[in-house]
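Participant: Quick one: sequence plus predicted model below, questions after.
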Amino acid sequence: MLAVGVGARAGTSAGDLATAVQGALAEAGVEVLDGTVLATLDRRAAEPGVQELARERGWRLVAFTAAELAAQPVPGAPSDVVAAAVGTPSVAEAAALLAAGAGGELVLPKRVYGGVTVAIARG
């Protein structure tokens, strides 16, 4: 199972999200698997661009609260800016790891593509 975690500003278009996700998949050298999920902060999951990306890719959209994301240990450096903005210091990495489930491992730590942060985990 592959989990793609994304973090982005409100109003980010599906096109910008898709470009970032495609860049991350290429960088990680992984292929999309059946059962791939798109994971993010609950309020971003309500965004039209995020919903459109999940629908276009045929991926299940998984949302986590800021508290759930904040409780997930991540290897990357936490972001005080993100924590101040959304209540958790990690969105993409934490969401990917949570969605991947117990024993999930990052295959691509957070990367920023055009203002969209993406991380990929395998469960």
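Facilitator: Sure, I can see it. Residues are numbered from 1 along each chain as shown.
Participant: rest of the way, CA atoms for contacts and neighbours
Facilitator: Noted.
Participant: I'd like to know which elements the longest strand along the chain is packed against.
Facilitator: Assignment by DSSP state E gives strand 105-113 as the longest strand of the chain. When contacts are defined as 3 or more Cα pairs under 8 Å, 6 or more residues apart in numbering; DSSP states H and E, strand 105-113 packs onto helix 14-28, helix 92-100, strand 116-122.
Participant: Structure two is appended below for comparative analysis:
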Amino acid sequence: MKGPLVVGLGSARGVSSGAVRALLRRIYDGHDLDPRLVCAYASIDRRAAEPGLLAAIAPASLRTFPAARLDAVAVPHPSERARAAAGTGSVAEAAALLAAAEVAAGDWARVALIVPKTAGDRVTAAVARIRPPHRM
């Protein structure tokens, strides 16, 4: 199934762009995903200016959300470690789903998490797909 992809990213402060790129390559290759279909990247607002994240996804921009908005998103793999560190049970999965829903004009029924939280070196990523609107 084709459709736009949204990548959610969580990271430690000071993550390297190489670590982010390596994880993204592993996810794209391991799940047979075309990185050209990525229409958005998202994370928590405290990573809005994180140099390693921004360099890895350039020239794309990073959508960000406050911890409270991310914490309100139901995810399959919440983490108490993430909650303790970031104030939300999920960054990567929740950011991917929330940004995908925004891109889909709020139509959560069109959004599906297709790659669960995957860990790299000081970075996590998850991927959501936006299905085309239902046609009658």
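Facilitator: Here it is on my side, so go on. Just so we're clear, the structure is a prediction, and the values are computed from it rather than from any experiment.
Participant: Could I get the TM-score for this pair?
Facilitator: TM-score of the superposed chains, computed with TM-score structural alignment, normalised by the length of the first structure, equals 0.90; 120 aligned residues with a Cα RMSD of 1.4 Å.
Participant: Of the helices and strands packed on strand 105-113 of the first structure, which stretch is the most buried?
Facilitator: helix 92-100 (a mean of 30; mean count of other Cα atoms under 10 Å).
Participant: With distance to residue 58 of the first structure added, can I get the helices and strands packed on strand 105-113 of the first structure in CSV?
Facilitator: Converted to CSV, these look like this (distance: least, Cα to Cα, whole Å):
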stretch, distance to residue 58 of the first structure
helix 14-28, 13
helix 92-100, 16
strand 116-122, 17
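Participant: between the ones you listed, which one is nearest to residue 55 of the first structure?
Facilitator: Each of those has some distance to residue 55 of the first structure by Cα to Cα; the shortest is helix 14-28, at 10.1 Å.
Participant: Over which residues of the second structure does the closest one lie when aligned?
Facilitator: Using TM-score structural alignment, helix 14-28 of the first structure corresponds to residues 17-31 of the second structure.
Participant: List the neighbours of the matching stretch that are in contact with it.
Facilitator: Stretch 17-31 of the second structure is contacted by residues 33-35, 51-57, 115, 118-125 when judged by Cα atoms under 8 Å, 6 or more residues apart in numbering.
Participant: Might you report the residue contacts of the counterpart of residue 44 of the first structure in the second structure?
Facilitator: The alignment partner of residue 44 of the first structure in the second structure, by TM-score structural alignment, is residue 47. By Cα under 8 Å, 6+ apart, the contact list for residue 47 of the second structure reads 11, 13, 53, 64.
Participant: Would you confirm that the last one contacts residue 50?
Facilitator: Spelled out, it's residue 64 of the second structure. No. The pair residue 64 of the second structure and residue 50 fails to qualify as a contact (Cα atoms under 8 Å) at a distance of 11.3 Å.
Participant: The two - which one has more neighbours?
Facilitator: Neighbour tally, residue 64 of the second structure and residue 50, criterion other Cα atoms under 10 Å: the higher count belongs to residue 64, 21 against 18.
Participant: Residues in contact with the helix or strand harbouring the more buried one: which ones?
Facilitator: Applying DSSP states H and E as the criterion places residue 64 of the second structure in strand 62-65. Strand 62-65 of the second structure is contacted by residues 40, 41, 42, 43, 44, 45, 47, 48, 54, 95, 99 when judged by Cα under 8 Å, 6+ apart.
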